[in-house]
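Participant: 3D, please:
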Amino acid sequence: MTWLRSVLFNFAFFTTTAMVAVLATPVLLAPGRWTMPVIRFWAWLVVQELRLICGIRLHVTGREHLPQQGPALIAAKHQSALDTIVWLLLVPRCCYVLKQELLRIPFYGFLVAKAGMIPVDREGGGAAMRQLLKDGKAATAAGRQLVIFPEGTRVAPGEYSPYQPGIAALASATGLPVIPVATDSGRLWGRRAFRKRPGVISISVLPPLPAGLPRPVLMRELEAGIERETERLMAAGPVDKAVDELVPTAVP
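Facilitator: You can find the predicted model right below:
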């Protein structure tokens, strides 16, 4: 049954993505602010498909640490493709820092670029870092919430990847506190995994790390906090299905 659900979800996911991207093409001619509601609607549809088809629900704790408005810098654990979707529903003006290759996806890449997400050339060296800081400061000035994955890629549960210095550079350039986030999303939606297992995915938002911390201290505290909380989530196992779910029940 899990395999059948996974087949149905993948079909629904790719069909939904293609249809929204194509139907939203006229938005590319409009101001960039018109694009975000379209992308958020797509994210909402995907989360509903996960719930209805795969039986995957979300449980978010620490949401009081997330801003209701104004700029923020969020450093999130990255175990699953879901992590690149859910933040569109958790903060009002999400601005993902994402790999440049995603912009090459037909239609979808156009919408992502129009929405003002920040692409990063992972092979670009110093020039890429300077562009990241420039774009990050612009997004902060516009009151957006930056979401960056400090490991730079999806990392399967139980595996380790060093945290990249881009998060510390962004914190210094923007002057924002860093909000750490842990998750066990890879438990149900694995890295590059076709199979999606039913259950509850936990997302744990931790208290912000103060602005102005020296870079070595920030990196040490950030990694220790996220990894410790991720280990706790994994050791605790799936959350009881009776818990309150904080996924929006209406299109934002």
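Participant: please count neighbours and contacts with C-alpha atoms only from this point.
Facilitator: Will do.
Participant: list the contacts for Ala43?
Facilitator: Contacts for Ala43 (Cα atoms under 8 Å, 6 or more residues apart in numbering) come out as 85-86, 88-89.
Participant: name the member of these with the most neighbours.
Facilitator: Leu88 (24 neighbours; other Cα atoms under 10 Å).
Participant: which other helices and strands contact the helix or strand hosting it?
Facilitator: Here Leu88 sits within helix 83-90, counting by DSSP states H and E. Packing partners of helix 83-90 (3 or more Cα pairs under 8 Å, 6 or more residues apart in numbering; DSSP states H and E): helix 35-49, strand 94-99.
Participant: again, only this time at 10 Å
Facilitator: Applying 3 or more Cα pairs under 10 Å, 6 or more residues apart in numbering; DSSP states H and E, we find helix 83-90 packed against helix 35-49, strand 72-76, strand 94-99, strand 145-148.
Participant: what's the angle from it to helix 35-49?
Facilitator: Going by axes from the mean of the first three to the mean of the last three Cα atoms, to 10 degrees, helix 83-90 is angled at 110 degrees with respect to helix 35-49.
Participant: the strands in the chain, which residues?
Facilitator: 56-61, 72-76, 94-99, 118-120, 145-148, 178-183, 199-205 (DSSP state E).
Participant: need the distance between the two termini of stretch 186-194.
Facilitator: For stretch 186-194, the first and last residues are 12 Å from each other (Cα to Cα, to the nearest Å).
Participant: follow-up on the earlier one: can you redo the strands of the chain as a markdown table with mean neighbour count and distance to Pro238?
Facilitator: A markdown table is the format used below for the strands of the chain (neighbours: other Cα atoms under 10 Å; distance: least, Cα to Cα, whole Å):
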| stretch | mean neighbour count | distance to Pro238 |
| --- | --- | --- |
| strand 56-61 | 18 | 10 |
| strand 72-76 | 26 | 19 |
| strand 94-99 | 22 | 27 |
| strand 118-120 | 20 | 33 |
| strand 145-148 | 24 | 25 |
| strand 178-183 | 25 | 11 |
| strand 199-205 | 22 | 6 |
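Participant: this one next, for a side-by-side:
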Amino acid sequence: MMAVRIVRTLAFRLVFYTGSVPILLLVPLVALIGGQRAMIPYAHGWSRFHRWAAATLLGVRTRFEGTLPDHPVLYAAKHEAMYETIELSFLLHGPAVVLKRELTRIPLWGYATKVYGAIAVDREASAAALRRLVKEAGVARAQGRSVIVYPEGTRVPHGATPPLRSGFAGLYKTLNYPVVPIAVDSGRFVPRTGWPQPGVVTIRLGAEIPPGLPRREAEARVHAAINLLAGAGGEG
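Facilitator: Purely as a prediction, here's the structure:
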């Protein structure tokens, strides 16, 4: 069984990363022709490619639970694998993504994230870093665009429930959007370390949390909601 998982994983990496190269090389042309309006559906094409490769070669599929809001929101998602970051961009119809500033410095990829409208965040929780985050979030708000953040700050093993980073509170206050928490269990099947196993990743949208709540209450409600699947187990 382990040998099969290793072979499937290597096949996935070969197909997905090799296939992503020409997609990435065309980014400047797509940006030149259509800017952000063209980049968002182009990125979703890449997401579909990833979904196909994961299902076909890894046996990993997605179960999406919940109803998408019809107004701008701040999505706050659990982060256990790269898998959900690619899936959610497509499933949520292209929200502005909060990501690490280091990723915006990668040649071509960084350019793609800027055209897409990503919001770069610094690792340090300094006042200057938070001001930059709030300023970039304001651009998304002016566009009436939803925003997605992974408020724990990094990928965590399935079952881990670290506290939220301070940047979430800044976004919550600046955007003044309702928050839609998102629970995932991708770490069961596509762990940060080790070999993926076949299964169905659950992505579950929670009930909206209204804007304007006291910081501690908002953070507590988001933390509880994104960790609803933290105790999930089994093979899916």
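Participant: need the TM-score between these chains.
Facilitator: The TM-score (TM-score structural alignment, normalised by the length of the second structure) is 0.92; 232 aligned residues with a Cα RMSD of 1.6 Å.
Participant: returning to that earlier point: how about the helices and strands packed on helix 83-90 of the first structure, which one is nearest Ala224 of the first structure?
Facilitator: Distance to Ala224 of the first structure, taken as Cα to Cα, is lowest for strand 72-76 among those, at 12.5 Å.
Participant: superposed on the second structure, what's the mean shift for the closest one?
Facilitator: Strand 72-76 of the first structure, aligned to the second structure and superposed, deviates on average by 0.5 Å (mean Cα distance after the TM-score superposition for the first structure).
Participant: quick one: the counterpart of Ala140 of the second structure in the first structure from Thr61 of the first structure, how far?
Facilitator: Aligned against the first structure by TM-score structural alignment, Ala140 of the second structure finds its counterpart in Ala139. Distance from Ala139 of the first structure to Thr61 of the first structure, counting by Cα to Cα: 26 Å.
Participant: what's the answer for Lys134 of the first structure, then?
Facilitator: 32 Å.
Participant: quick revisit: in JSON lines: the helices and strands packed on helix 83-90 of the first structure, plus distance to Arg232 of the first structure.
Facilitator: Supplementary listing: these in JSON lines, determined by distance: least, Cα to Cα, whole Å:
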{"stretch": "helix 35-49", "distance to Arg232 of the first structure": "24"}
{"stretch": "strand 72-76", "distance to Arg232 of the first structure": "16"}
{"stretch": "strand 94-99", "distance to Arg232 of the first structure": "26"}
{"stretch": "strand 145-148", "distance to Arg232 of the first structure": "22"}
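Participant: so which of the ones you listed comes closest to Ala171 of the first structure?
Facilitator: Among these, strand 72-76 comes nearest to Ala171 of the first structure, with 7.3 Å by Cα to Cα.
Participant: of the helices and strands packed on helix 83-90 of the first structure, which is nearest Glu227 of the first structure?
Facilitator: Going by Cα to Cα, the one of those nearest Glu227 of the first structure is strand 72-76, 10.6 Å.
Participant: quick check: closest non-adjacent residue to Ile119 of the second structure.
Facilitator: Val98 (4.5 Å; Cα to Cα, 6 or more residues apart in numbering).
Participant: check contacts around the one you found.
Facilitator: Shown in contact with Val98 of the second structure (Cα atoms under 10 Å, 6 or more residues apart in numbering): 117-121, 133, 136-137, 147-151, 153, 167, 171.
Participant: which one of those residues is nearest His79 of the second structure?
Facilitator: For these, the nearest to His79 of the second structure is Tyr150 (6.1 Å; Cα to Cα).
Participant: Leu88 is in contact with the closest one, correct?
Facilitator: No. Using Cα atoms under 10 Å, Tyr150 of the second structure makes no contact with Leu88, being 11.3 Å away.
Participant: how far does stretch 223-236 of the second structure sit from the chain's center?
Facilitator: Distance, stretch centre to chain centre, for stretch 223-236 of the second structure: 17 Å (Cα atoms, centre = their mean, to the nearest Å).
Participant: how about stretch 115-125 of the first structure?
Facilitator: Chain-centre distance of stretch 115-125 of the first structure: 15 Å, with Cα atoms, centre = their mean.
Participant: how about the spatially most central residue of the second structure: what's its closest non-neighbour residue?
Facilitator: Centroid-nearest residue in the second structure: Thr85, 3.0 Å away (criterion: Cα atoms, centre = their mean). Leaving out its chain neighbours, the residue that sits closest to Thr85 of the second structure by Cα to Cα, 6+ apart is His79, at 7.8 Å.
Participant: now for the one you found, how many residues are close by?
Facilitator: Neighbours of His79 of the second structure (other Cα under 10 Å): 26.
Participant: any figure for the gap between it and Arg8 of the second structure?
Facilitator: Taking Cα to Cα, one finds His79 of the second structure at 23 Å from Arg8 of the second structure.
Participant: over to Ala140 of the second structure?
Facilitator: 39 Å.
Participant: counterpart of Val20 of the first structure in the second structure?
Facilitator: Using TM-score structural alignment, Val20 of the first structure pairs with Ile23 in the second structure.
Participant: all good on my end, thank you.
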